[in-house]
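[1] got a predicted model here, sequence first, then my questions.
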Amino acid sequence: MISPPPPATEARRAHAPPLFADLPGDIEVSFEFFPPKTARMAETLWRSVETLAPLGPRFVSVTYGAGGSTRERTHATVARIVAETGIPAAAHLTCVDASRDEIAEVANAYWAAGVRHIVALRGDPPVKDGQFQRFVPHPDGYGDAAALVAGLKALHPFEISVGAYPETHPEAESPEADLAHLKRKVEAGATRAITQFFFDPETFFRFRDRVSAAGIDVDLVPGILPVVNYANVVRMAAQCNTRVPDWMGRLFEGLDDHPEARQLVAATIASEMVRRLYAGGVRHFHFYTLNRAELAYAICHLLGVRAK
């Protein structure tokens, strides 16, 4: 019995060049790390930095724990990156549980250490009973990220990046209010907005169109989260109002005891999404590495980014 021919679209794909073949590598990348809690985690972090540094990232950033709980470790990590790698390093700074004077002290210390880039965020309050609490500004602090940006710019001429939510911040009154808040941050002095992670390129494209229509002149960079642990991603997505598509669960089903296979699937999913974003004109990608370099390195390689 002769099998019917494949659909025309599948036949075309079968004869087309590979999706990642001959990309010119004309993109910029940046990477986000979190500060280590233990000596062993510090070793893992530094191996990741050393692995990704040859790719010549535009910058790397280091996060700031809820309530400023990792302030010292964040500062130490950023200072080491500046001193030992020469890569532009950005430090996260938040409004949570800190007065304006305390934030100024931290910002001045960063400037003295050679840090010229801040990722300014309102920040998440500490977790209580497994749940994030409602944000309450410090009596002598900044009420939101826009005020924080203005305060930082008054101290030093920092380059400032801020956050953006393609699927709307979970505490925003509406998508329009969330977009208006982004505009305030840009007007206060931010020049780059890094998005929360998402899993559908159209989500980013629709958001980019809305940002442009609102007259917000900012470098909009998609935040890319390779899925290392599917269950953890589902939990994080629920906290930040990110939709996890059903097909992703089906692709990771049955892989709990197969970490190597899970990594291959994760690399495939993230690479395809980044390639579609590239086809839509995106040329700067910010990777949430979770201090694991392998997936980000593989995706960059597929995009034509090579060690410099």
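    All right, it came through fine. Numbering: from 1, shown residues only.
[2] from here on, contacts and neighbour counts on C-alpha atoms
    OK.
[3] show me the helices in the stretch 101-250 of the chain, by range?
    145-155, 175-188, 201-213, 230-240, 246-252 (DSSP state H, counting those that start in this stretch).
[4] quick one: closest of those to residue 220.
    Proximity to residue 220, assessed across the helices of the stretch 101-250 of the chain by Cα to Cα, is greatest for helix 201-213 (7.4 Å).
[5] against that first model, consider the following:
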Amino acid sequence: MNAAPVISFEFFPPKTVEGMAKLRSARDQLAGFSPKFFSVTFGAGGSTRDRTLETVLDIQQAGYEGAPHLSCISSDKAEIRTLLAQYKQQGIRRLVALRGDIPSGEVSSGDFRYASELVAFIREETGDLFQIEVAAYPEFHPESSSPGADLKHFKQKVDAGANAAITQYFYNADAYFHFLDQCEKLGITIPIVPGIMPIYNFTQLARFSSVCGAEIPRWLRLRLQDYGDDLASLRAFGAEVVEDLCEQLLAGGAPGLHFYTLNQAGTISSILEQLGAGQE
């Protein structure tokens, strides 16, 4: 691996006591890889707002850095101002600022249309108090009118005050490196960390990918489909694919890796061990 790549992990807020126990077990296992932070998602329209904060506080109380996601969708300035005050009081100093997904059948509402507006508002309210992570899309946002427009929107988030970016997941390293080249031409210098999605089953991955615009290359799609119900073989193959992707990214100069865990640790731990990230 490159010298000290930044490793981070994303969780979603569990709904049950059993779910929280599972998350804590995954967190403690992944903590052995010295992550910079654990982020926690924020449901559509803020639907998991309270559980997001509870989960982040649980992470912080265990001695790790937690980073709550903040979403524009259905959020007004008063609500975001209240959340920022809570986060400040609780010692949270890192945020992931996103536009968020519009719930099916709804029209976007609230005071913010774009993540750049949310980032600007956070800076207006709190100055440099928070480290702000934003999203980036090497294969372009599914709602983007063109690659150029997508890059323009990303630059607006950077200019508004983002400190770093985490990409949507992808399985084509060339897409990431080409995206970095385009960002460099626009004068974007913040770290852009590739988001990594482990492969647990094909149906789930295909569903996620159709929603977020991530491409599953044809060769990979057909191989995964060919495993059918043999999940053990599919996951073993998927781990090899993701491990190879991570190796390419780090060898090419990626500043780190951000794993979308789905609140699971086993596959990711195996990948990181194979990469030489070794637990402490």
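    Yes, it's here. Predicted, not measured: the structure shown is a model, and the values here were computed from it.
[6] any idea what the TM-score comes out to?
    TM-score of the superposed chains, computed with TM-score structural alignment, normalised by the length of the second structure, equals 0.95; 278 aligned residues with a Cα RMSD of 1.5 Å.
[7] would you turn the helices of the stretch 101-250 of the first structure into JSON lines with distance to residue 169 of the first structure and mean neighbour count?
    Below are those laid out as JSON lines (distance: least, Cα to Cα, whole Å; neighbours: other Cα atoms under 10 Å):
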{"stretch": "helix 145-155", "distance to residue 169 of the first structure": "13", "mean neighbour count": "19"}
{"stretch": "helix 175-188", "distance to residue 169 of the first structure": "7", "mean neighbour count": "19"}
{"stretch": "helix 201-213", "distance to residue 169 of the first structure": "13", "mean neighbour count": "15"}
{"stretch": "helix 230-240", "distance to residue 169 of the first structure": "7", "mean neighbour count": "14"}
{"stretch": "helix 246-252", "distance to residue 169 of the first structure": "22", "mean neighbour count": "12"}
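[8] dump the ones you listed into CSV; add distance to residue 111 of the first structure as well.
    Converted to CSV, the helices of the stretch 101-250 of the first structure look like this (distance: least, Cα to Cα, whole Å):
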stretch, distance to residue 111 of the first structure
helix 145-155, 10
helix 175-188, 19
helix 201-213, 31
helix 230-240, 31
helix 246-252, 42
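[9] which position in the second structure pairs with residue 216 of the first structure?
    Matched across to the second structure, residue 216 of the first structure falls on residue 188, judged by TM-score structural alignment.
[10] before we move on, what about residue 290 of the first structure?
    So residue 290 of the first structure corresponds to residue 262, using TM-score structural alignment.
[11] what's the closest non-adjacent residue to that match?
    residue 11 (6.1 Å; Cα to Cα, 6 or more residues apart in numbering).
[12] with residue 67 of the second structure instead?
    Per Cα to Cα, 6+ apart, closest to residue 67 of the second structure is residue 39, 4.4 Å.
[13] which of the helices or strands spans the one you found?
    Assigned by DSSP states H and E, residue 39 of the second structure falls within strand 37-40.
[14] residues in the first structure matched by that strand, start to end?
    Under TM-score structural alignment, the match for strand 37-40 of the second structure in the first structure covers residues 59-62.
[15] now the matching stretch on the second structure. Mean distance?
    The superposed stretch 59-62 of the first structure is, by mean Cα distance after the TM-score superposition for the first structure, a mean 0.7 Å from where its aligned residues fall in the second structure.
[16] tell me who's in contact with residue 32 of the first structure.
    60, 61, 62, 63, 286, 287, 288, 289, 290, 291 (Cα atoms under 8 Å, 6 or more residues apart in numbering).
[17] go ahead and confirm the third one touches residue 30.
    No. Using Cα atoms under 8 Å, residue 62 of the first structure makes no contact with residue 30, being 11.2 Å away.
[18] post-alignment, the longest helix anywhere in the second structure versus the first structure, mean distance?
    Using DSSP state H to define each element, the second structure has its longest helix at helix 231-251. Its matched residues in the first structure lie on average 1.3 Å from helix 231-251 of the second structure after superposition (mean Cα distance after the TM-score superposition for the first structure).
[19] give me the angle between that helix and helix 173-185.
    30 degrees (axes from the mean of the first three to the mean of the last three Cα atoms, to 10 degrees).
[20] from the contact counts, what lies against the next helix or strand after helix 231-251 of the second structure?
    Sequence-wise, the next helix or strand downstream of helix 231-251 of the second structure (DSSP H and E) is strand 256-260. Secondary-structure packing of strand 256-260 of the second structure (3 or more Cα pairs under 8 Å, 6 or more residues apart in numbering; DSSP states H and E): strand 6-11, strand 192-193, strand 195-196.
[21] dump these into JSON lines; add distance to residue 220 of the second structure as well.
    What follows is these, written out as JSON lines (distance: least, Cα to Cα, whole Å):
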{"stretch": "strand 6-11", "distance to residue 220 of the second structure": "24"}
{"stretch": "strand 192-193", "distance to residue 220 of the second structure": "23"}
{"stretch": "strand 195-196", "distance to residue 220 of the second structure": "15"}
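[22] can you tell me which of those strands is packed in deepest?
    Mean neighbours per residue, mean count of other Cα atoms under 10 Å, is largest over these for strand 192-193, with a mean of 24.
[23] and the residue nearest to residue 262 of the second structure, how far from residue 139 of the second structure?
    As defined by Cα to Cα, to the nearest Å, residue 11 of the second structure lies at a distance of 23 Å from residue 139 of the second structure.
[24] sorry, back to before: and residue 205 of the second structure, which of the helices and strands packed on strand 256-260 of the second structure is closest to it?
    With Cα to Cα as the criterion, residue 205 of the second structure lies closest to strand 195-196 of these, at 12.2 Å.
[25] mean deviation of the closest one from the first structure?
    Mean for strand 195-196 of the second structure is 0.4 Å (mean Cα distance after the TM-score superposition for the first structure).
[26] what does that strand rub up against?
    Contacts for strand 195-196 of the second structure (Cα under 8 Å, 6+ apart): 166, 167, 168, 169, 170, 242, 246, 257, 258, 259, 260.
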